[in-house]
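J.: This is a predicted model, with the sequence first.
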Amino acid sequence: MGWFSLFTGDYPFEFTTLPVLAIVDDHLLFAEGLKGLLEAQGNVKRCLVYRNGYEALQKIPLERPDLALVDVHLPDMDGVDLVRRLQGKAPQLKAVMLTVDDTLETALRAITAGAMGYLVKSAPFPRILQGIWAALQGDIVIASEVAPLVVGELKKIYVRRGRKPSSLFQVLTPREREILRAIVEGKNNAAIAEELCIAEKTVKNHLTNILTKLNIENRVKLIVFALKEGFLEE
């Protein structure tokens, strides 16, 4: 299962505390309906709704939801730009775009801006729910409608054979480089743990160390950075 695909089976989620979710969408009928579905399934502490980007910028840093579902087309600002601005105000927040826009250009902008996922509103609710759980646990989820295009385009943009990888990766241990390569190749933590015969918690610890050493905030930015800096070409 790649980093740009949705989980097809039940995602095994266990949280020590129930997550708080946020929906940033000016279509209140849709937003309130989704809020009701999320709260009804019983694994959410509460679900907040913000009607525009300004309200989200003001309230999310104070109310500190764990994950925000953000529409691309908001009445007062671009949703991708909102995600970028929220990262400065609420760095702990995980953001997933939830939109009707299934164009490659918008999906690429969102991922390179640091969104943990890109889902489409037309998807069945169970698939959206699986994407939310996956993103909460640090995986990247992108709707199957745009996933193959995103993967191909990122590699086309960044992978240039024969380029020397950045020296920045030299701070990583051999094991950390092994895990980074698996992440960039599209494997999630569970798959990496199984392949390397180590605990999934150990993979998460290595990932935390990699992010700290490279001074990168999240898995999405790590993948984009590694592609940009030629990590797969060593």
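T.: Yes, it's here. These numbers were taken from a predicted model, which means no experiment stands behind them.

J.: When you work out contacts or count neighbours from here on, use the C-alpha atoms and nothing else.
T.: Noted.

J.: burial count for the residue nearest to V20 when sequence neighbours are not counted?
T.: Computed as Cα to Cα, 6 or more residues apart in numbering, the closest residue to V20 that is not its neighbour in sequence is P65, at 4.8 Å. Residues lying near P65 (other Cα atoms under 10 Å) number 22.

J.: Check I223 too.
T.: For I223, the neighbour count with other Cα under 10 Å is 22.

J.: Against K204, how distant is the nearest residue in space to L48 that is not next to it in sequence?
T.: Nearest residue to L48 in three dimensions, chain neighbours excluded: A22, at 4.5 Å (Cα to Cα, 6+ apart). A22 is 25 Å from K204, where distance means Cα to Cα, to the nearest Å.

J.: okay, pairing it with this:
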Amino acid sequence: MIRVLLADDEATVRAGVRAILSADPGIEVVAEAADGHEAVALARSHRPHVALLDIRMPRLDGLAAVAEIRRAVPRTAVAVLTTFGEDAYIARALADGASGFLLKSGDPHELIAGVRAIADGAAFLSPRVAQRVITELSGDRLARADRARRRVAALTGREREVLALVGAGLSNAEIARRLFLTEGTVKSYVSTILNRLDVRNRVQAAILAHEAGLADGR
């Protein structure tokens, strides 16, 4: 059972997200918070697998809560509930250890898939927001693409295959099945890739894969 903490200062949003997640018998919303301080406290007490945090919350905003939860409960993966108007916060959330970005008004199946992927250790970028994430971080996109390709060129062929699948949002288990490897081997590959690319987490690796053209097969 995937245990989820849901934090949003709007009760109607929490109710909607909770209803979607509750449709999956493998997901349980174990706690809800209306502000960032409460979210951190509940993360410490409930130790959920995944914390879904809105960005704009009173007392302690979602971005500060991301960083605090990652420090206090490192085994809890944190995903940001976002809207199209909040692109400016993406880089900071990534730097603070967010594992994904889920669109509040997105497809319910996508929300469930995102929670499952993040709980399984994968990065997840809502497809409708993925390009905006990349654009926010890109600056000079051609220059960044060139730098990304040079960084990725240092990887072995197998490491690039794994990175491409990380960029596609696959979990370790899914990558293992796709490449006919053990899950432990994939975990080792991912750890090596993060170290060699000097990125902090799978989301940053996934974005680098997109920038280098790996995730879309170029």
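T.: That came through fine. Computed from a predicted structure; not experimentally measured.

J.: just to revisit the earlier point, the residue nearest to V20 of structure 1 maps to what in structure 2?
T.: Taking TM-score structural alignment, P65 of structure 1 has P48 as its aligned residue in structure 2.

J.: In three-state terms, label that match for me.
T.: coil (DSSP: H, G, I helix; E, B strand; the rest coil).

J.: got the contact list for the aligned partner of G79 of structure 1 in structure 2?
T.: By TM-score structural alignment, G79 of structure 1 lines up with G62 in structure 2. Listed by Cα atoms under 8 Å, 6 or more residues apart in numbering, the contact set of G62 of structure 2 reads 36, 53-56, 80.

J.: how does it look with 6 Å?
T.: Residues near G62 of structure 2 by Cα atoms under 6 Å, 6 or more residues apart in numbering: 36, 53-56.

J.: between those residues, which has the most around it?
T.: Going by other Cα under 10 Å, L53 tops the contacts of G62 of structure 2 with 31 neighbours.

J.: My read is that that one contacts V4, right?
T.: No. Using Cα atoms under 6 Å, L53 of structure 2 makes no contact with V4, being 10.5 Å away.

J.: Closest to the centroid, which residue in structure 2?
T.: G100 (1.8 Å; Cα atoms, centre = their mean).

J.: counterpart of that residue in structure 1?
T.: With TM-score structural alignment as the criterion, G100 of structure 2 lines up with G117 in structure 1.

J.: How much space separates that match from I128 of structure 1?
T.: Distance, G117 of structure 1 to I128 of structure 1, by Cα to Cα: 10 Å.

J.: so what secondary structure elements neighbour the top helix by length along structure 2?
T.: What stands out as the longest helix in structure 2, according to DSSP state H, is helix 183-197. Counting contacts by 3 or more Cα pairs under 6 Å, 6 or more residues apart in numbering; DSSP states H and E, helix 183-197 of structure 2 packs against helix 172-179.

J.: Enumerate the positions of the helix it packs on that are buried.
T.: The neighbour-count criterion (16 or more other Cα atoms under 10 Å) identifies 172-176 as the buried residues of helix 172-179 of structure 2.

J.: Likewise for stretch 28-44 of structure 1?
T.: 31-32, 34-35, 38, 43-44.

J.: just stretch 123-140 of structure 2 next, same as before
T.: Buried residues in stretch 123-140 of structure 2 (16+ other Cα under 10 Å): 123-127, 129-130, 133-134, 137.

J.: list the contacts for the counterpart of A7 of structure 2 in structure 1?
T.: Matched by TM-score structural alignment, A7 of structure 2 corresponds to V24 in structure 1. Shown in contact with V24 of structure 1 (Cα under 6 Å, 6+ apart): 50-51, 70.

J.: quick one, helices of structure 2?
T.: According to DSSP H, structure 2 carries its helices in the segments 11-22, 36-46, 62-72, 90-95, 108-119, 127-138, 141-152, 157-167, 172-179, 183-197, 202-211.

J.: Right, I'll call it a day here.
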